[in-house]
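S.K.: sequence and predicted structure are below.
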Amino acid sequence: MDDRSKVRTGLAAVAALCVVATVPGPVGPAWAAPPDGAGEARPYRTAGTSVQGTGEAEGAPLLKPGRGYVDSIAGGEKRHYSVQLDATSGAYVSAVAAPRPGAGVASYRDGLKVTLESPDGTICGNSDRKIEATGVAYPLADYAARQVAPGSVASCRKAGRYLVTVARPAGSQDPARWPLELRLMVEPPVKGGDKEHAPEGSWRTTPPDPPTGKARWRTGGTAFNDARPLSTGVWADQIRPGETHFYRVPVDWGQRLDATAELSAAKTGGTAGVNDALGLRVFNPARGLTKKSSFVAYEGQEARTEVSTIPVAYGNRTARAEYSVRTTSFAGWYYLAVTVSPDVARFFDDVVPLTLRVRVSGTPKPGPTYDGDAVRAGFGLTDADRREAAQGPQTTDDATGVRAGTDNGRLRMVGYVSYAVGGLLLLGLGGWTLAARRRAPAAVAAAPGPGRHRRYGPPSSW
């Protein structure tokens, strides 16, 4: 074997050693190292086609069904858009406004309002959402809906071009423009099947006990677009102070969703407790706010908050009840959003251990018969959806997760040692290569015959 072959062989061996040295072994039962938690809280990740809403109703850009759109909105500003609707389908225009994590927001002052008006100016639906925890910036989301059920406003059951207005109130403490995400979902009309609402007694039933047992790792997404699937069970995650994590759960006709979010006890005491530390919200498949918990305090001991929905039934939309009943009126992916206050950083050096306990209960029912493909429109579930929630996609985040509460310091120490070992090995390789090049002239001088003038060693491009 000549010197060039030796160098190449050595390079391969050292590379293999570096790979082995930089892959940490499992830490804790069945969990490997997560990505380093150090760094800023992740913001909401918008997705969609760029659109520019107008300041006036005239010339408002058209939003098409099933597509996402991205804009931005300032404090005290209104943005106008339009949607073309028929006379038979339900319509839901959602808006998500996402202040950056850590922004200076004020409770019940910062907010977002969405309004849908018929061609003649009649208000068909609206929502008005406010930040409910001072100093805790999190995505505000809800929709304005147009219903065509008997008893709804007659002018809102006509075909035509409807106006969508998204407004952010004046007087915000956050001077920045907020990213804005918009989406129109059109629900096909129903031609038969069960259209009754859930029995009234089910609206106030006691939630079942949360699941127990070993937690499975599932890294939360940053938005509705990358929300991670969950099913009944216990799930572990890690969240940075100031972040909001999104998850999605398949809920069928006749089923209800109960969820609990828990923050683990801190290893060290903080300087002071946090009043609005942990919040949990549920959104329906059209991104309408379905249920929310009040933010709970954290003082270094375990804290938890929970939400519960009623069984999903088509007729809930016309029930004489609170919004949480009316918004539980179609099957599909329901979303969980967990927010942790940036002030929780008083108790944790890095990421915060988070546990989710999710239960979907109730026997699935057939539901109504749609005159169209409701699943394709975003209303309903497939067997593949249920399997995905139970098993979860095989992603890098999940494959490299750790159980909540694992000491990341041990993982970083493994990384530092790995880099040191790798650096020493590379220095050795450099010395090996230099020695080989120095030996090459001597080998040429000693070589007999025509080969005397042949050059050995690595090519000049090495």
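M.R.: Yep, that arrived.
S.K.: make it CA atoms for all contacts and neighbour counts henceforth
M.R.: Fine.
S.K.: show me which helix runs longest in the chain.
M.R.: Counting by DSSP state H, the longest helix found in the chain is helix 408-446.
S.K.: elements contacting that one?
M.R.: With contacts taken as 3 or more CA pairs under 8 Å, 6 or more residues apart in numbering; DSSP states H and E, helix 408-446 sits against helix 3-22.
S.K.: comparison target, given below:
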Amino acid sequence: MRAVVAGAVLCAASVLPGGSAVAAGAPGGSAYAFAEDDRSVAGARSTTDAALLKPGRTYRSSISRGVKLSYRLELDATTTAYVPVTLVPPANATVTASDGIRVSLQDADGTPCSYASARFGGGLSPRPLTALGMRETGKTLCQGDGPYYLLVERLDATGSESASSSGAWDLELAPVAEPRLEKAGATTAPEAWDSASPEALADDPGQRSGGAGFATARALEQGVWRTGIEPGQTLFYKVPVDWGQQLYATAELGSSSSDGGYVNGALDLALHNPVRGHVDDVARGYTGSQTTATVAPLPPVEYRNRYAVTDDVRGMRFAGFYYVVVHLSAKMADTFGKGPFGLTLRVRVSGTPHAGPGYAGQPEQHKLFEVTPQDRQAAAAGAAADSGGGDPAMKAVAVAGIGTGTALLVLLGAWTVVARRRAGAQIRVSAQKPTA
């Protein structure tokens, strides 16, 4: 009985103001939803003191301005490693276009395996930024086993004295290990694919709110989806894309009733692959009329895309959930009001899935580089990422997107069931007692 009540309470909390699920991704709020099982780890000023990161786990850390932090991984010679690092600035941070994050992965001799950076750009709006460090097998450098070091640096414009920028900013690190192939395949990237933009989807839009982080990204299947977004808010979605399939994504920001004004980089649409690696990023200004950001046509997902020259093609290297991330500039509030503004997402997945390349083992995250029937079911249902245990029935109710009134009815109904069963139990006990 307690489980019924607890499930109802959790369900109500997920939709009521002040509930933890709402607080994590509340409209207008820039709070990032870290994974519930994140482990705290401190970055070191020297590689000598670097804490160990283990693939398959996620970590939470922080970084101050002007500091370069080190973390350690222990890798074998046959595994490709990815370490996405997400920088989470506070909502009131003042940022410049060149502010952001830079990461690199190095071997024990200081040889760089990779460099990557992410910056806020012309929108000048604080939002989560992700850069990926990686060690790939089959290359010339960084091929031995042993310790490797992840170096993380927060980029800040010289002379920035903003109080909000001077404090420590949060980090989320999510290292992933990709097993070697059972049998080697082609080592050249495809040179041509269907790069024509498909016919726009004309379906009636369904309602689908977004998550507030990678860990809570809302699953989407092909279709047209609508929600509201407020200045400063970032919405996370995930779409299952199998081997041999292509993904197309468009975000449309609806028109405003306010006249005049212009916000540079108001709408930002980013695409990340299953290890959170950057694939593409498109920003659009806003004048009050509707505007659209569209991810460039990308090749079908294939293992050999990793041998391409351009980052967007290289990013489409494995099957799994691809993340569609939408941000609305905080500066929209000054010119066009607090919103919410209408947001329409059009997502298309085309192509016939085929078998994967054949890994010689499973990654630490089970079935990370494939699309399972359960993944497709989650996308069809619009499931939020599972952040822990709980009653499946209550999760199903939450997935359905119930409103506050419905949640209260569920809660009251649960209490009624419990009360009636307790009363019935007391009557049976009383009836069984011997009379004096």
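M.R.: Perfect, I can see it now. Quick caveat: nothing in here was measured; it's all calculated off a predicted structure.
S.K.: list the buried residues in the longest helix of structure 1.
M.R.: Of all the residues in helix 408-446 of structure 1, those buried under the rule 16 or more other CA atoms under 10 Å are 408, 411, 414-415, 418, 422, 425-426, 429, 432-433, 436, 440-441.
S.K.: one more: stretch 250-258 of structure 2?
M.R.: Within stretch 250-258 of structure 2, judged by 16+ other CA under 10 Å, the buried ones are 250-254, 256.
S.K.: hey, where'd the strands end up in the stretch 101-250 of structure 1?
M.R.: Under the criterion DSSP state E, counting those that start in this stretch, the stretch 101-250 of structure 1 contains strands at 111-117, 123-130, 140-146, 160-167, 178-187, 190-193, 216-217, 228-229, 233-239, 244-251.
S.K.: among the ones you listed, which is the most enclosed?
M.R.: Counting by mean count of other CA atoms under 10 Å, strand 244-251 has the highest mean neighbour count of the strands of the stretch 101-250 of structure 1, with a mean of 26.
S.K.: which part of structure 2 matches that strand?
M.R.: Strand 244-251 of structure 1 lines up with residues 234-241 of structure 2 when matched by TM-score structural alignment.
S.K.: please apply the same query to stretch 323-333 of structure 1.
M.R.: Under TM-score structural alignment, the match for stretch 323-333 of structure 1 in structure 2 covers residues 311-321.
S.K.: contacting residues around the matching stretch?
M.R.: Stretch 311-321 of structure 2 is contacted from outside by 238-243, 272-274, 277-280, 298-308, 356, 368-371, using CA atoms under 8 Å, 6 or more residues apart in numbering.
S.K.: taking the centroid of structure 2, which residue is nearest it?
M.R.: Phe214 (2.2 Å; CA atoms, centre = their mean).
S.K.: that one against Phe236, yeah?
M.R.: Yes: counting by CA atoms under 8 Å, Phe214 of structure 2 sits close enough to Phe236 to count as a contact (6.4 Å).
S.K.: mutual contacts of these two, please.
M.R.: Tyr323.
S.K.: follow-up on the earlier one: could you tell me the end-to-end distance of the match of stretch 323-333 of structure 1?
M.R.: 18 Å (CA to CA, to the nearest Å).
S.K.: how far does that stretch sit from its chain's centre?
M.R.: 15 Å (CA atoms, centre = their mean, to the nearest Å).
S.K.: buried stuff in it?
M.R.: 312-321.
S.K.: out of these, which sit inside helices?
M.R.: Filtering the buried residues of stretch 311-321 of structure 2 for helices - DSSP H - leaves 312-315.
S.K.: and Phe321 of structure 2, how far from Thr344 of structure 2?
M.R.: 20 Å.
S.K.: who are the contact partners of Ala337 of structure 1?
M.R.: Ala337 of structure 1 sits next to 244-247, 280-282 when contact means CA under 8 Å, 6+ apart.
S.K.: again, only using 10 Å
M.R.: By CA atoms under 10 Å, 6 or more residues apart in numbering, Ala337 of structure 1 lies in contact with 138-139, 220-224, 227, 244-248, 261, 279-283, 292.
S.K.: cool, Ala297 of structure 1 as well?
M.R.: Taking CA under 10 Å, 6+ apart, we find Ala297 of structure 1 in contact with 273-279, 303-305, 341, 344.
S.K.: and for Pro90 of structure 2?
M.R.: The neighbourhood of Pro90 of structure 2, defined by CA under 10 Å, 6+ apart, consists of 30-32, 126-128, 164-165, 167-170.
S.K.: counting neighbours, what do you get for Pro207 of structure 1?
M.R.: Pro207 of structure 1 is flanked by 17 other residues according to other CA atoms under 10 Å.
S.K.: next one: the one 4 residues further on
M.R.: In terms of burial, Pro211 of structure 1 registers 18 neighbours under the definition other CA under 10 Å.
S.K.: Thr47 of structure 2 -> structure 1?
M.R.: With TM-score structural alignment as the criterion, Thr47 of structure 2 matches Ala57.
S.K.: check Asp204 of structure 2 too.
M.R.: Using TM-score structural alignment, Asp204 of structure 2 pairs with Lys214 in structure 1.
S.K.: pretty sure its match is touching Trp235, no?
M.R.: Yes: using CA atoms under 10 Å, Lys214 of structure 1 is in contact with Trp235, at 8.3 Å.
S.K.: mind checking the end-to-end distance for stretch 346-363 of structure 2?
M.R.: 31 Å.
S.K.: follow-up on the earlier one: okay, the angle between the longest helix of structure 1 and helix 3-22?
M.R.: Between helix 408-446 of structure 1 and helix 3-22, the angle comes out at 170 degrees (axes from the mean of the first three to the mean of the last three CA atoms, to 10 degrees).
S.K.: gap between helix 408-446 of structure 1 and the chain center?
M.R.: Offset of helix 408-446 of structure 1 from its chain centre (CA atoms, centre = their mean): 42 Å.
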